[in-house]
Every structure is written in C-alpha cells, then in structure tokens.
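*Asks:* show me how the following folds:
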Amino acid sequence: MYIPRNIDSELENWRVAKLRKPLLLRGARQVGKSAAVRQCAQKFDFFIELNFDENPRYKGIFEQNLGIDEIIELIQAATNTPLVPGKTLLFLDEIQTCIPAISSLRYFYEKAPDLHVIAAGSLLEFVLSEIPSFGVGRIRSLFMYPLDFEEFLGAFNEQILLKTLRNASPEKPLPDLLHDKLKYYFKRFLVVGGMPEVVRNYAQNNDILETQRVIDDLIVSFESDFAKYKNRVPVARIREVFNAVVRQTGAQFTYSYPQATLTNVQIKEALDLLQRAGLAHSVTHSAANGLPIGAEINSKKRKWMLFDTGIMQRILGLSIGDLLLEDTLEVINKGAIAEQHVALELIKSQSPYQQVQLYYWHRDAKSSQAEIDFVVQKHSDIIPVEVKAGSRGSMQSMYIFLKEKQSRYGIRFSLENFSSLPSIMVFPLYAVKNAMHTQVPQT
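*Replies:* This next block holds a predicted model:
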C-alpha cells in the first residue's frame, strides 16, 4: 500500500520538465524517500535502482575515476537495463555510503542532462557537511519529512473530507459534524504520528495498539543509528540528549536537565547531530523586529522539537486514552504535544526545496512577561502564532506582540472550529496548512 505524498507532485513536475537537475532527496530515515521514488518510477519505461547499502559492489562503478559515459555503460551492464534519456529513471539509494557517487551527480548534470537521476540516503547530512560545494548549482535538493495531517487523511481515503478542509477558513467555518470528525482523526494522528510504516499499519489494521509496537521497532532502529552519527561521540551521550529533547519539548531547552552527565559543549554537539539526522528541529528565539526574522536571533535560547508526535508520545509513555478521549490536550504533558504538532506542520507546509527554520519570541520584563510560540513570515508580514492545547486560553501575549511590533494580525491554533477575534484568526490544530496558505487579511 503506497500512501500518496505531497512530494509526488514535485517529482512529477521534475519528470516532465525540459530542463532538470539530478535530485537529492534528503530527510530522516524511514520517512518514505525510497517509496516515493519507486512510485515516480512507474511513469518510466525502465527503472534502475542501485542500493549501495544492500549491494556494496555497486560502489566499484563510481570508485574507478571513470567518465560519465563509462559509468553509464557499467550501470547498464550490471543491471541488464538500458539507460535511455527520457525513458529510464536511475535511482542511487543509500548514496551516503558511496561518496564518489555523490560527486558524480554534478557530472550527470553537465555531461548527461537528459537522464533522470535521483539520489537519496539516510544520514546523508553528515556526509554532505564534509563535502565542500558538492554540487552547488548542479544538484537540486528536496527535503522530505513524515506525513503531515492532510497526507494522514489521504491514507484513509478521506478525499472529500480533505477537500472540504482545504476550503475552510475563519470566514467559512466547518459544520460541527465535520469539525468533530476532523478532531477524531487529528487525535489519532497525534498518537500514530506520520511515519509511513506506522500510518500504513494503522490504515490497514485499525489497531492502534499494534501501531505502538511498530513505533517501538522504529525507536530501536533510530537509537541503533546513533553509533553512525560520529565515531568519537559515544552512543550513550547522544541517547541522553535525545531523551532530554523529548522531555523538554515545548519549553526553552535547559542544559541543566535532571540527571545530566554532560558539559554544555557535549550537549550542543549531540543536539547538532540529532538535527542533522532529522530527528530534532530547533525553534530559535528572535527579537522579530523586522525581516528576515532570522536576522535578530539569540542562539542561546532555543526550543527543540522531536520530528514525530507518535514517537514522542511513545517514549514519554503518554496515556493513549487521554489523547483520544479528552477534549483538551492541556492535561497531557502540559499541552506540549500540541505545540510540537504545530511546529512540525509549519515545517511541512513550506517549500520542500529549502530547509525551514522556526522562530519564537519571548520578552522577559519584570512587570510584563510575554511569549509567542512561533513567529512566521507571510509575504512582508511577521505573524505571531500561539498554540492552545484546548479551546480556551488567555491571548495576553498575542496582543502585547501585536501592539509592540505593530503586526496586522495574529494566528491562534486550538481545538476550536475556524473563527476570528479582533486582529486574530483562529484555526483548528488540524488546519495549520490552511493558516499558512490563507489569504492575508486586508486592513
């Protein structure tokens, strides 16, 4: 069972383009990169997949310092498949284990531009960081993540519900019946998460307890990968910081967490490794006085979000019953899972051709403290975003930000239906993409 992904349309646009560059699919392990390429391959007459991890002998094709014509000849001979421009898709999988193959991508662009070439790999970021200018201007990167909520709905063939959701807005709220149905799916999305294997299992078997066992398997595999991150960093060190990120989700990360055994430098190094592996995303403090938002950051103030809510809730041992049955998320790890969900949906709603940076705002005044969960840019506006784990909550920080920064409006995510308040647009937690793509209100 293949779950349709947003990336499918990008791959199709690349396939039919007259001018194209080799694609490099980047993202954490098990997010569906290989499956998406194989789905795209169905549009070609021929498909060649070289997996350097499963068959290390393929590395020899690229390690002999040969020209592209000779490489193409060897690939055809090794796979008994023709490499025909416009008709064959060449897929170089687990390419991080063959650095010469990464270097060859630029020469495919220069010497064989009519060929369709896609490369992908897990832990690819570690290799790319050590290859200066590996293909600037000659290779196009596509960043891939676990499923977003809309893709999750697609796994259950809820196309009509999805279309209705996409058409909803604060000016056009949903009927209560559909709002309740989407909340039903949303709560299950928090529990299941967006890892394709887990979602596929749940869609086919409708057994949420079995999905927890699948998540357990994934957690074991991710922790096994810690040894591959960097040879001189002990696995125990990375695991300690990984667990600290899980426990501190939704709060400014503190290096003096309980049972900490590491120095600040060691913790920062482990955080960097987790981010490169795609397992954690940073949310950095910004003064948010103007564009770009990243121009006034304080890198000492950061929140860290795990890359998947399903994995987070499993590690924390959150009550599945509370997640599914309660009409508020506030009593569940203080609502941090709602903030994590919004962070991940904000990342997934942006262009897949760039790595997304997230920011938040905090004012620590003696008489008036205020914090905004996220600040995002929409066109030339800086928009404050607040996340409420229930259907109510004070908006004091939002109004302080709006007045101080002279922003035209803010966005609030909660379990409420679509609606609006003075200078604030209200979106359900399941409709982050709607908020990012909605028309900016006119003054």
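
*Asks:* from here on, contacts and neighbour counts on C-alpha atoms
*Replies:* OK.

*Asks:* for residue 114, which non-adjacent residue is spatially closest?
*Replies:* residue 85 (5.2 Å; CA to CA, 6 or more residues apart in numbering).

*Asks:* quick check: the one you found touching residue 116?
*Replies:* Yes. Applying CA atoms under 8 Å, one finds residue 85 in contact with residue 116, separated by 7.1 Å.

*Asks:* who has more neighbours, the two?
*Replies:* residue 116 (25 against 12; other CA atoms under 10 Å).

*Asks:* wait, what's in contact with that one?
*Replies:* Neighbour list for residue 116: 15, 22, 85, 86, 88, 89, 90 [criterion: CA atoms under 8 Å, 6 or more residues apart in numbering].

*Asks:* likewise residue 211?
*Replies:* 192, 198, 199, 201, 202.

*Asks:* where's residue 207 relative to residue 140, distance?
*Replies:* According to CA to CA, to the nearest Å, residue 207 stands 39 Å off from residue 140.

*Asks:* ok, the two, which is more surrounded?
*Replies:* Each of residue 207 and residue 140 has its neighbours counted (other CA under 10 Å); residue 140 has more, 16 against 11.

*Asks:* nearest spatial neighbour of the more buried one, chain-adjacent residues omitted?
*Replies:* Sequence neighbours aside, residue 23 is the residue nearest to residue 140 in space, at 5.0 Å (criterion: CA to CA, 6+ apart).

*Asks:* settle this for me: that neighbour is touching residue 135, isn't it.
*Replies:* No. Counting by CA under 8 Å, residue 23 sits too far from residue 135 to count as a contact (10.9 Å).

*Asks:* just the strands in the stretch 1-150 of the chain please.
*Replies:* 23-26, 46-51, 88-93, 116-120, 140-143 (DSSP state E, counting those that start in this stretch).

*Asks:* mind giving me a markdown table with those and columns for distance to residue 339?
*Replies:* What follows is the strands of the stretch 1-150 of the chain, written out as a markdown table (distance: least, CA to CA, whole Å):
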| stretch | distance to residue 339 |
| --- | --- |
| strand 23-26 | 24 |
| strand 46-51 | 37 |
| strand 88-93 | 34 |
| strand 116-120 | 30 |
| strand 140-143 | 22 |
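
*Asks:* how about this one, so we can line them up?
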Amino acid sequence: MKLLQRKIDSILKEWKKNENRLPLIVKGARQVGKTASILQFAHSNYKNVVAINFVLQPKYKAIFEEGYEVDDIIRNLTLIDPSLKIEPTNTLIFFDEMQDCPACATSLKAFKIDGRYDVICSGSLMGINYQEIESNSVGYKEDYTMHSMDFEEFLWAKGYDSSFINSLYDKMTTVTPLTRIEMDILEKIFREYMTIGGMPAVVNQFVSNKNFSGTLKMQQQLLLDYEEDITKYAHGLDKGRIKNVYDHITVFLGQDNKKFQISKIARGARNREYVGTIEWLRNAGIINVCYCLSQLTLPLKGNYDPKTYKLYYKDTGLLVASLDEESQEDLRTNKNYGTYKGAIYENIVSDMLVKQGYNLYFYRNEKSTIEMDFFIRDAKSLIPVEVKATDNATKSLSKLTAQDGKYPDIRYGIKLCNKNIGFNGKFYTFPYFLTFLLKRLLSTNSLTR
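*Replies:* Sure, this is the predicted structure:
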C-alpha cells in the first residue's frame, strides 16, 4: 500500500525548522494516522529515531521511575535496549500511545530545558486527564490535533494535486460555475468519500483495490475498537452510560430534527446522570457536538444552550458503517442513502467544518419557523449554512438573509447541496464537495458583497 500524503507532513516540517521548537504532542482519535505520519517524518529527517510504544512495549514505562532528568531517562532507555543510538542534536525520541504512560508528558519540560533531543508524543488521550498534562507542561509543549483525512487529502490520495484544488478555489472566489465534467467527477469522488470516510487504512485499501472490497469490515472493526476503548479508558464515569450515548447517535441522526435527547435513550434517563459522558466522547475524538445558539448574534462563543445539541460521528464513514446491512447494501450498490440521506450529508459537513477549525452551532426557534443547520463566521458577519439533501426551497435561509434589519449580523448565507456554484444576491450556493475550502475562502473576505 502506498504512503498517503497528509497535512501533518508540512506541520512537522515547519516544526523542525523552528530553532526554538517545543516538544510536540500529536493527539487524536485512534487510527487517524498519527503514528505512520510521525515515523515517516522522523526517518526522513533524523539520523537516529527512538520510537517507544507504551502499549506494545510496557517495559519502557519504567524509564521515568527515577525522575525526569534527561540523562536519567536516556540512561534507562539504553539500559533496556543497549542497541539504541541516541546522539545529541540528531535524535528524535517518539513516545507513542502516551495515554498508557502519562508520566512521559511530565518529562517534556525537562527535555525542552535540556535542549539536546527533539521529542514528539502521540496518543488517543482517551485515558488521560489532559488538564493534568497541561498543568505539568505549560509553556514547554506544543499541541496539534490530528483528524482523519479530510476531502482535500482524499483528493491527494486519488491523484489530484494542489494546482487542481487551487483551480476549484479560484472558481469559488469568482463565483464561476464548474464545468459539467468537473461536477460529475467530483460528485462521484465525494460519494466515495462519504462511504469510505477518512480513516487512512480504509482509504488506502479503497485506493489500492479501486473498489470497496474489505472496507466495510475494517470500518466495523474500528467501531468495535471504539467500544472497547470506552470500556478500557472511561475511568471515573459510568461506562454503560457512555456506551449508551454512543450507541444512540445513529438513531437520533435518523430523525427529522436530529437533536440528541438523553431522556429518550433509556427509561428514566436524566441529564444529571449523564454529566461528562458527551464531553468524554468528544474529547476522545469519537464525536462532534453541535450546540443550539441562544440568539442569532455575534460572538458565537458563549451564545449557546449547552443542554441542546446534536451529535455527529467524527468520521462519516463510521456513521455509514453503523447502519443496518440492508441500508449498507442499498447505499454501496445503488448509491441510495434512504432515510439517512439528510443525516449523512449533515454529518459530513459537520466533520468538514471541524477539520477546518470551526466549532459547531445550529439554530431552531421555539416555533420551529426558522431552522438552520450550521453557523460560521467571517471577520464581520454571522453566516448561516444550510445543508440540503434535496433541492427544496430554503425558507429559513431566505428569511435570515432578507436584509430587513431583523438579523443585522447576517449579511449573506451559504447553501450546500448537489448544485453548481452560484449567488442569488442573498446566499451563495456551493456543491457539498467544496465545503473543505470554506475557511480559506472566508479568511480572505472574498464572499462579502
């Protein structure tokens, strides 16, 4: 299988160029490609690489027993394995699966002050109190959150380069429709991405085989692995309740309003009994949480109801894999998304927004006369984003962008659907597959009218 190009590749190169670089913690859900990307970078840029996996090599947890002085750690490493070559200024020490040895995070301050060795840590952080790590290492570490592959990385895996992606961006900035062949090909690739998701092992299998053979089995195994992780790492919380929430995500996404309700996941369930469960799943990188805005004004942070939310799978391929066998067959064979059509499109848009750094917000007023799937912002405006699985009328989007003074922070909107690029004076229309370019587009204020 070929080595996949990832965005973290350039992040790691820039990190190494910084003469005052800090120890780096790469965190993210399991199987998003952290280890493979870091090892590829390490062996391409360092004479010596010391890679320690605390799950597969638990004996190395003992290297911190005498304290956190760098010389003591290095001596203990070479005591366990005398063949290790550790030279100052030309060695990267990679602590993998750090959730099984939180003590390695405490050592980062010592490594930074010492300065002779570069250090990268990675792990799912499911079993770690990350606040504790921050307090131990504040000012002496840098964090990077890695996601599963976004659609741009999926395009790279399919053979498309940056010049092609830049041409798509240019058409968005100039509101120039794509050609028919561009629409047809990109819609096909995007449907593949919706079904496959962005887990690199699954993508690699699909790209290498040029078909879906074996991919569903891999996805379903990942779902089982997540359930196992809940059992293993959910310390201090009711593991049964976390799993209950996890198991009901697909159920609520299949409903019209998609709002997640604790009271409906078990007889007599109460919100107070599930405190911390949603946060645990989000921090573990398993779900994305979308909160309901209290009012349609800026700023977004602090302007939402923490008790009203929707839950999405972090990776849409895992949502698809969670469906029943009949839906699976219909989707993969007939491209029919059935009951979950709206859910799948919303889920993938939520994931594409999060991978660009957005927090997720939606809105529904008390009378449900105005409903909007997502809200993002540019430098000056609150931007409603409507996700349409069909080409039905967009009454809510039209109301919000009416410029009648009711919503002064809203200057224009965005509609995502299976239609070409366009602008009607109130909102822009983009095909779903261009969602990955929104942050880049809005950061230049190119859409302001």
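
*Asks:* could you tell me where whichever strand in the first structure runs longest falls in the second structure?
*Replies:* Across the first structure, the longest stretch assigned as strand under DSSP state E is strand 297-306. Mapping strand 297-306 of the first structure onto the second structure (TM-score structural alignment) gives residues 304-313.

*Asks:* identify the residues contacting the most centrally placed residue in the second structure.
*Replies:* Centroid-nearest residue in the second structure: residue 147, 4.1 Å away (criterion: CA atoms, centre = their mean). Neighbouring residues of residue 147 of the second structure by CA under 8 Å, 6+ apart: 28, 29, 32, 355.

*Asks:* how about a cut-off of 7 Å?
*Replies:* Taking CA atoms under 7 Å, 6 or more residues apart in numbering as the criterion, residue 147 of the second structure is in contact with 28, 32, 355.

*Asks:* please apply the same query to residue 177 of the second structure.
*Replies:* 171, 420, 421, 422.

*Asks:* excluding chain neighbours, what is closest to the equivalent of the first one over in the first structure?
*Replies:* With TM-score structural alignment as the criterion, the equivalent of residue 171 of the second structure in the first structure is residue 168. Nearest non-adjacent residue to residue 168 of the first structure, counting by CA to CA, 6+ apart: residue 174, 6.3 Å away.

*Asks:* residue 142 of the second structure -> the first structure?
*Replies:* In the first structure, residue 142 of the second structure lines up with residue 140, judged by TM-score structural alignment.

*Asks:* ok, its match touching residue 24?
*Replies:* Yes. Under the criterion of CA atoms under 7 Å, residue 140 of the first structure makes contact with residue 24 at 6.1 Å.

*Asks:* could you give the number of residues near the match of residue 171 of the second structure?
*Replies:* Residues contacting residue 168 of the first structure under the criterion other CA under 10 Å number 18.

*Asks:* got it, and residue 422 of the second structure?
*Replies:* Counted with other CA under 10 Å, residue 422 of the second structure comes out at 18.

*Asks:* I'd like the distance between it and residue 372 of the second structure.
*Replies:* Per CA to CA, residue 422 of the second structure is found 20 Å from residue 372 of the second structure.

*Asks:* what do you get for residue 385 of the second structure?
*Replies:* Residue 385 of the second structure is 7 Å from residue 372 of the second structure, by CA to CA.

*Asks:* check residue 244 of the second structure too.
*Replies:* Distance of residue 244 of the second structure to residue 372 of the second structure, given as CA to CA: 28 Å.

*Asks:* again with residue 107 of the second structure
*Replies:* On the measure of CA to CA, residue 107 of the second structure and residue 372 of the second structure end up 46 Å apart.

*Asks:* which part of the first structure matches the longest helix belonging to the second structure?
*Replies:* The residue-count maximum for a helix in the second structure (DSSP state H) belongs to helix 215-233. Using TM-score structural alignment, the residues of the first structure aligned to helix 215-233 of the second structure are 211-229.

*Asks:* mean shift between the matching stretch and the second structure?
*Replies:* Stretch 211-229 of the first structure, aligned to the second structure and superposed, deviates on average by 1.3 Å (mean CA distance after the TM-score superposition for the first structure).

*Asks:* what residues of that stretch count as buried?
*Replies:* In terms of neighbour count (16 or more other CA atoms under 10 Å), stretch 211-229 of the first structure has its buried residues at 211, 212, 214, 215, 218, 219, 222, 226, 229.

*Asks:* would you format the residues you listed as a markdown table with distance to residue 155 of the first structure included?
*Replies:* A markdown table is the format used below for those (distance: CA to CA, whole Å):
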| residue | distance to residue 155 of the first structure |
| --- | --- |
| 211 | 15 |
| 212 | 18 |
| 214 | 17 |
| 215 | 18 |
| 218 | 20 |
| 219 | 22 |
| 222 | 24 |
| 226 | 30 |
| 229 | 32 |
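
*Asks:* closest to residue 393 of the first structure out of these?
*Replies:* Nearest to residue 393 of the first structure, judged by CA to CA, of these is residue 212 at 31.6 Å.

*Asks:* quick one: the closest one from residue 240 of the first structure, how far?
*Replies:* Going from residue 212 of the first structure to residue 240 of the first structure by CA to CA gives 22 Å.

*Asks:* how about stretch 251-271 of the second structure, which residues are buried there?
*Replies:* 252, 253, 254, 258, 259, 260, 261, 262, 265.

*Asks:* and the counterpart of the fourth one in the first structure, what does it touch?
*Replies:* Using TM-score structural alignment, the equivalent of residue 258 of the second structure in the first structure is residue 251. Contact partners of residue 251 of the first structure, counting by CA under 7 Å, 6+ apart, are residue 303.

*Asks:* go again using 8 Å as the cut-off
*Replies:* Per CA under 8 Å, 6+ apart, neighbours of residue 251 of the first structure: 303, 304.

*Asks:* I'd like the distance between it and residue 373 of the first structure.
*Replies:* Residue 251 of the first structure is 10 Å from residue 373 of the first structure, by CA to CA.

*Asks:* counterpart of residue 272 of the first structure over in the second structure?
*Replies:* For residue 272 of the first structure, the aligned residue in the second structure is residue 279 (criterion: TM-score structural alignment).

*Asks:* let me know the closest of the buried residues of stretch 251-271 of the second structure to residue 332 of the second structure.
*Replies:* Nearest to residue 332 of the second structure among those: residue 254, at 18.3 Å, using CA to CA.
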